[in-house]
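Colleague: Sequence plus the predicted model coming up.
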Amino acid sequence: MPHIDYFFATISPFTYLAGTRLEEIAAKHGATVTYKPIDIMALFPRTGGTNPKDRHPNRMELRAQELQRQSKKLGMPLNLKPAHWPTNAAPSAYAIIAAQNAGGGDLGALVHGVLRACWAEEKDIAEDAVIRDCLARAGFDPALADSGLLVGAETYAANLEKAVERGVFGAPFYITDSGQRFWGQDKLEDLDLHLAGTL
């Protein structure tokens, strides 16, 4: 059974645009997925990147155009300048880690729900009420927002270290058990083809 380690950030617009396609691809190929939320703002400087606020205007202009094109192509609403971005991504990451450990709900729906809240619904994903709502909508106990904070913090930090070790430098980032790496929501088709054995 193939396996995918999924490194992502809950404040990443490109992770939002991935939607639930990873889950569809995994189901198609009988693959398992381990969700690994990471602190993207800490990852960038450690892997040769630059945080958005420090990027040259040329790069940010293209980023904005690309986000608009991709959101239109995918039929997904996206606010280029969300009311609550950047925000503290740690609370939502901790909740996702707790939900993955607890089981019983739809983890892909939870991840996408958090991202949608940030990028399409003008909600602050650092707020407890928002996280609780996302948990409930995905079939998890909302109380998970308050549990496992220490484990969540430790796992979140460990995910960042593992990401650096394994060659991750952005989000979303997918790594198969064979060591193949795919960066970006626009590479999900390639991941699908790889799992099918044609790429």
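Modeller: It's in.

Colleague: Every contact and neighbour count from this point should use C-alpha atoms.
Modeller: Noted.

Colleague: Tell me the buried residues in stretch 41-49?
Modeller: For stretch 41-49, a neighbour-count test (16 or more other C-alpha atoms under 10 Å) marks 41, 43-44 as buried.

Colleague: can you check stretch 147-156 too?
Modeller: Burial within stretch 147-156, assessed by neighbour count using 16+ other C-alpha under 10 Å, is assigned to 148-149, 152-153, 155-156.

Colleague: how many neighbours does residue 73 have?
Modeller: When neighbours are defined as other C-alpha atoms under 10 Å, residue 73 has 9 of them.

Colleague: and the comparison structure, right after this:
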Amino acid sequence: MAHIDYYFGTQSPWTYLAGARLEEIASRHGAEITYKPLDLLQLFDRTGGIRPANRHASRMEYRMQELIRWSDFLKMPINVKPAFWPVNPAPSSYAIIAAQKAGGGDLAGLVQRFVRAVWAEEKNIADDEVIRATLADAGFDPGLADSGLFVGAQVYERNLEEAVEAGAFGAPFYIVHESGERFWGQDRLDFLDRHLAQL
């Protein structure tokens, strides 16, 4: 059985636009997924990337066009200037880490709900009430938002270190354990699909 490490940021529009395609691909090939939320801005800093706030205007204008194109292509609504962005991704990431450890709910749905909250629902995913409601909507105990914060912070930091060591440098980023093949971006999911079919 193939195993995929999935590195992502809960504030990332490209993670949002990935939707449920990773899970559909994994299901088709019997692959397992480990969800590894991380501090995306620190990942940029560590691997030669540039934070959005520091990018040249032409890059940000093109990014805006691409977000609109992909939103239209995937039929996924997007607000390219969301009310709560940039947003602190740590609290929602800690909730995902706690939920993954606890089990019993829809982990993929939880991730998708958080990124959709930013990019399509104008919600602040750093707000405690939003986090608790999102956990509940995905079938998890909302109390997870208040527990395991220390462990969540440790895992969140470890995910960043593992991402750097594994060669990830953006989000969403998918790494297949068995082959070491890396796939960067929601627009590379078709290639991940093809690769898993060959294992």
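Modeller: Alright, I've got the coordinates. Since the structure is predicted, the reported quantities are computational estimates derived from the model, not experimental observations.

Colleague: Tell me how they score on TM after superposing.
Modeller: Superposed pair, TM-score by TM-score structural alignment, normalised by the length of the first structure: 0.98. Supporting alignment: 198 aligned residues with a C-alpha RMSD of 0.8 Å.

Colleague: So which of the buried residues of stretch 41-49 of the first structure are in helices?
Modeller: Using DSSP state H, the subset of the buried residues of stretch 41-49 of the first structure located in helices is 41, 43-44.

Colleague: Please name the nearest non-neighbouring residue to residue 137 of the first structure.
Modeller: The shortest distance from residue 137 of the first structure to any non-neighbouring residue, by C-alpha to C-alpha, 6 or more residues apart in numbering, is to residue 110 (7.5 Å).

Colleague: helix, strand or coil for the one you found?
Modeller: helix (DSSP: H, G, I helix; E, B strand; the rest coil).

Colleague: That one: neighbouring residues, count only.
Modeller: 25.

Colleague: Quick check: it touching residue 131?
Modeller: No - counting by C-alpha atoms under 8 Å, residue 110 of the first structure stays clear of residue 131, with 9.3 Å between them.

Colleague: so where do the helices sit in the first structure?
Modeller: For the first structure, the helices defined by DSSP H occupy 13-17, 21-29, 40-46, 57-74, 90-102, 107-119, 128-137, 149-165, 188-195.

Colleague: For the fifth one, name the packing helices and strands.
Modeller: Taking 3 or more C-alpha pairs under 8 Å, 6 or more residues apart in numbering; DSSP states H and E as the contact definition, the neighbouring helices and strands of helix 90-102 of the first structure are strand 32-37, helix 107-119, helix 128-137, helix 149-165.

Colleague: Just name the most buried of the ones you listed.
Modeller: Among those, the stretch with the highest mean neighbour count (mean count of other C-alpha atoms under 10 Å) is helix 107-119, at a mean of 24.

Colleague: That helix vs the second structure, mean deviation?
Modeller: On superposition with the second structure, the mean distance recorded for helix 107-119 of the first structure (mean C-alpha distance after the TM-score superposition for the first structure) is 0.3 Å.

Colleague: how far is that helix from where the chain is centred?
Modeller: Distance of helix 107-119 of the first structure from its chain centroid, counting by C-alpha atoms, centre = their mean, to the nearest Å, is 8 Å.

Colleague: Touching it from outside, list them.
Modeller: 10-13, 15-16, 19-20, 23, 77-80, 82, 84-85, 92, 96, 99-100, 123-125, 130-131, 134-135, 137-138 (C-alpha atoms under 8 Å, 6 or more residues apart in numbering).
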